[in-house]
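In: Sharing a model prediction with you, sequence too.
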Amino acid sequence: MSLKITVIGTGYLGATHAAAMAELGFEVLGLDVAPEKIEMLSRGQVPMYEPGLEELLRAHVAGIEGSSGRLRFTMDWAEAAEFGDVHFLCVNTPQKHGEYACDMSYVNSAVDSLSKHLRRPALVVGKSTVPVGSAARLAGRIAELAPAGGDVELAWNPEFLREGFAVQDTLHPDRIVVGVRGERAEKLLRQVYAGPVAEGSPFIVTDFPTAELVKTAANSFLATKISFINAMAEVCEAAGGDVAGLAEAIGHDERIGRKFLRAGIGFGGGCLPKDIRAFMARAGELGADQALTFLREIDSINMRRRGLMVEMAREGVGGSFLGKRVAVLGAAFKPDSDDVRDSPALNVAGQIHLQGGQVTVYDPKGMPNAKQVFPTLGYADSALEAVRGADVVLHLTEWREFREIDPARLASVAAHRLVLDGRNALDPARWRAAGWTYRAMGRPTA
């Protein structure tokens, strides 16, 4: 029997997962409660920028000429429950307002809405990032509500998507982690992921708590590595060292590795900041808060980087932003994404604007979202236009376009040739050769 799959929640994670499941050959039904999302996806359009996702979607959405027709969308819970053998929960788990803890209301609501329609054997699979202990609680809720009772099982299968590489990470994952309570759930998930497993993706079977912890532990480790090198950048600034050389030297140690060792203005986005805070909050609830007190300092170092970038820019323009024109290259929290949630680049731009600077932002993909968050900033249609008349240029999101840009061309339109590289990603020699004063966090000025 060919499995039929539903994907509950068609945001960033869900839309990617639904399209990838169709690509792997399954009949897929995506469900969302937002009609505008369903209409858009049904036309083969995605509500966010993610390289390769729209093409993948259009290859499978029913009704699009030349598509496989394996992917449809609905708002009907009963239809989804009747259709699916495996139901993936891909709904959002944001940070609670005014707290560190995770807001589980969307997950709880999705489980309740789906469960009461489950009248035949099925597997519900959580993919959302949740506090450890949630899976056991939700399994109890499903057993209580589902008409099919014990024939409906729960598994937990955390996602490890990197924005900008989400399609690749879903179709060719570096690992597949499944938290299960029985052989049937494991067997079904081995069927779902037979393609990637045949290609060599490791399939790791655990219990519920371990599967839930894998995601938050991985994000906490990455956050720690980023904040570590940023802390070293602060020491390098004080001691006259070069953090780029330091990172290269320690990165050759295979126990440390080179990835995530580029100092800059820190991490942001919709995952890392809220996930480490939720992890701290949950550890406190479990009585293990002392184990994660170091994450508070990781968070603090990360947030401090934004203020340090603002200070560096203020110094660069003579001590005050009043009457100064500031060009900001980058709005998205990372390249190859239009996501501006908790974006360090946009946060820095906003702080400078609030201190009287005339800020003009350019980002290849993130400006429509940036305008919604910070409508009072100036926006330009190109890097050249953003830099025109600028007293200082801030490079804050490491898009390839910015790394490859011609510094001499920008120099011809800037009022002052001062560039502050908030990502340590530009080539200092190229910029200095074009007449720019180049400065980066944790690096020598000359």
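Out: Here it is on my side, so go on. These numbers were taken from a predicted model, which means no experiment stands behind them.

In: hey, let's count contacts and neighbours off CA atoms from now on
Out: Noted.

In: how close does Val107 get to Val130?
Out: 9 Å (Cα to Cα, to the nearest Å).

In: between those two, who's got more neighbours?
Out: Under the criterion of other Cα atoms under 10 Å, the comparison of Val107 against Val130 puts Val130 first, with 26 against 23.

In: check contacts around that one.
Out: Thr93, Cys102, Met104, Glu212 (Cα atoms under 8 Å, 6 or more residues apart in numbering).

In: Which of those has the largest number of neighbours?
Out: Glu212 (27 neighbours).

In: Now that one: which helix or strand?
Out: helix 208-239 (DSSP states H and E).

In: immediately after that helix, which helix or strand?
Out: Taking DSSP H and E, what comes next after helix 208-239 is helix 243-251.

In: ok, then the element right after that following helix?
Out: helix 272-286.

In: got the contact list for stretch 215-231?
Out: By Cα under 8 Å, 6+ apart, stretch 215-231 touches 129, 158-160, 243, 247, 260-267, 272, 275-276, 279, 295, 298-299, 301-302, 305.

In: cool, stretch 435-446 as well?
Out: 232-237, 240-244, 263-264, 309, 407-408, 411, 417-424, 428, 431-432.

In: then this one, side by side with the first:
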Amino acid sequence: MALRITVIGTGYLGATHAAAMAELGFEVLGLDVVPEKIAMLSAGRVPMYEPGLEELLSRHVAGIEGSTGRLRFTDSWEQVAEFGDVHFVCVNTPQKHGEYACDMSYVDAAFSALAPLLTRPALVVGKSTVPVGSAARLARLLAERAPGDVELAWNPEFLREGFAVDDTLHPDRIVVGVESERAERTLREVYATPVAGGSPFVVTDFPTAELVKTAANSFLATKISFINAMAEVCEAADGDVVKLAEAIGHDERIGAKFLRAGIGFGGGCLPKDIRAFMARAGELGADQALTFLREVDSINMRRRGHMVELAREAVGGGSFLGKRVAVLGAAFKPDSDDVRDSPALNVAGQIHLQGGQVTVYDPKGMANARGLFPTLGYADSALAAVRGADVVLHLTEWREFRELDPAELGAAVTNRIVLDGRNALDPVKWREAGWVYRAMGRPRS
């Protein structure tokens, strides 16, 4: 009999995972405690922007004409427990308010609600990013509270926003932390299609599986902050960080990815994951091993302040009062509407608080940006955003922005000054159109 799968938590991770499992041929039941989200997903719509996800969802949600009907959603824990052979827990693990540590309350609540209802053999699989040691504790919880023969496995997610569908269907690796051959066999059955397509299947213990995600994110954050530190040195030495990155990126031991200097990383994963990693290492008595991550975090946050100072210099070096500042970008990265810990919005907010008249435009993140920063100005297009601007800040590297006509924008601004916070625009094209082009870590001309 084919495995039946449930997905608990239908946010960014859960909705993508549920749709992908249906695409792989499984009967899937997704659970969420927010009725509005269940209604939206049941209609084949998603509450976030992720390329390809809505189409994938609509292909499988029951009740939609032409769909396979393999995917349904509910708010009933009893229904989930009765339905599933494999339960994927995909709830959020945010940073605790006022602390570096991870907030495990949603994970704990999910396990506590599910466990007493599991009366038959099942595998519960954690996908949320958690502090190392959590899996062992949650396995004990299942053993104590689940009436049936229930095991735990840990299967960290490695989704990149903007590429989540492909990352789920064609992952670059599948990591499973298990304690039995039965759990490993079950997960090999779940992931048989991507494994057959070449995805490596890495089997570990619980602690290693938990550490893989935080270690990977810490490495990526370190690489980004390294090139941003080099940008600071390049500015002091009149060097060019773009050429520096190109040169060292040819070294196969280093590689070119994540070597674009700019205003740093944000989003719902990297910042909070490296902070939670530091907090957990301290609890384990291994805090000295991760002290370098404090500087990684510091460099990252410093880049935002540096962009504010570049903007202040661009408008005359004094006050932002009475100055119009256009900000192109609100999402923390392109191909996403996610504005959590967005460097672009952080810069916009700082300038606004210092008296600047800030107008923001983003292709997909406007609604979320308005919700988070309602006092900023917003425009419906890049051209409208820059109208009358004393300086234009390019802060999210959307393709739309790279393809802008600098001559057309130049006719709308008060001063043709552009600050490229992502080193993604063509400086020659903008300078030929009469703009003063400045970018972080690059020569002034």
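Out: Nice, I can see it. Being a predicted model, the structure only gives us computed values, none of them experimental.

In: Would you report the TM-score computed for these chains?
Out: Scored against TM-score structural alignment, normalised by the length of structure 2, the superposed chains reach a TM-score of 1.00; 444 aligned residues with a Cα RMSD of 0.4 Å.

In: which one is Glu246 of structure 2 nearest to, not counting chain neighbours?
Out: Spatial nearest neighbour of Glu246 of structure 2, excluding adjacent residues (Cα to Cα, 6 or more residues apart in numbering): Ala256 at 6.9 Å.

In: Tell me how many other residues crowd the equivalent of Arg258 of structure 1 over in structure 2.
Out: In structure 2, the residue paired with Arg258 of structure 1 is Ala256, using TM-score structural alignment. Neighbour count of Ala256 of structure 2, defined by other Cα under 10 Å: 15.

In: and if you look at Ala389 of structure 2?
Out: Neighbours of Ala389 of structure 2 (other Cα under 10 Å): 25.

In: What of Gly282 of structure 2?
Out: If we define neighbours as other Cα under 10 Å, then Gly282 of structure 2 has 15 of them.

In: Tell me the counterpart of it in structure 1.
Out: So, by TM-score structural alignment, Gly282 of structure 2 is matched to Gly284.

In: what sits against that match?
Out: Contacts of Gly284 of structure 1 by Cα under 8 Å, 6+ apart are Gln290.

In: Equivalent analysis for Glu78 of structure 2, please.
Out: Glu78 of structure 2 neighbours (Cα under 8 Å, 6+ apart): Leu117.

In: what about it, which helix or strand?
Out: helix 77-83.

In: My guess is Leu419 of structure 2 contacts Val392. True?
Out: Yes - applying Cα atoms under 8 Å, one finds Leu419 of structure 2 in contact with Val392, separated by 6.2 Å.

In: Between the two, which is the more surrounded one?
Out: For Leu419 of structure 2 and Val392, the more surrounded residue by other Cα under 10 Å is Val392, and the numbers stand at 27 against 22.

In: Would you agree the more buried one falls within a helix?
Out: No - counting by DSSP: H, G, I helix; E, B strand; the rest coil, Val392 of structure 2 is not found in a helix; it is strand.

In: so what corresponds to it in structure 1?
Out: Aligned partner of Val392 of structure 2 by TM-score structural alignment: Val393.

In: Assign Val28 of structure 1 to helix, strand or coil.
Out: Val28 of structure 1 - assigned by three-state DSSP - is strand.

In: For Ala283 of structure 1, see how far away it is.
Out: Val28 of structure 1 is 36 Å from Ala283 of structure 1, by Cα to Cα.

In: ok, now Ser382 of structure 1?
Out: Taken as Cα to Cα, the span from Ser382 of structure 1 to Ala283 of structure 1 is 45 Å.

In: Looking at these two, which has the bigger crowd around it?
Out: Applying other Cα under 10 Å to Ser382 of structure 1 and Ala283 shows that Ala283 carries more neighbours, namely 18 against 13.

In: The more buried one contacts Asp289, doesn't it?
Out: Yes - under the criterion of Cα under 8 Å, Ala283 of structure 1 makes contact with Asp289 at 4.7 Å.

In: show me the contacts for the residue nearest to Glu246 of structure 2.
Out: Ala245, Glu246, Ile248, Gly249, His250.

In: Just the buried residues of those residues.
Out: Ala245, Gly249 (16 or more other Cα atoms under 10 Å).

In: and the contacts of Ala256 of structure 2 as JSON lines, adding distance to Ser180 of structure 2?
Out: Below are these laid out as JSON lines (distance: Cα to Cα, whole Å):
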{"residue": "Ala245", "distance to Ser180 of structure 2": "45"}
{"residue": "Glu246", "distance to Ser180 of structure 2": "46"}
{"residue": "Ile248", "distance to Ser180 of structure 2": "44"}
{"residue": "Gly249", "distance to Ser180 of structure 2": "41"}
{"residue": "His250", "distance to Ser180 of structure 2": "43"}
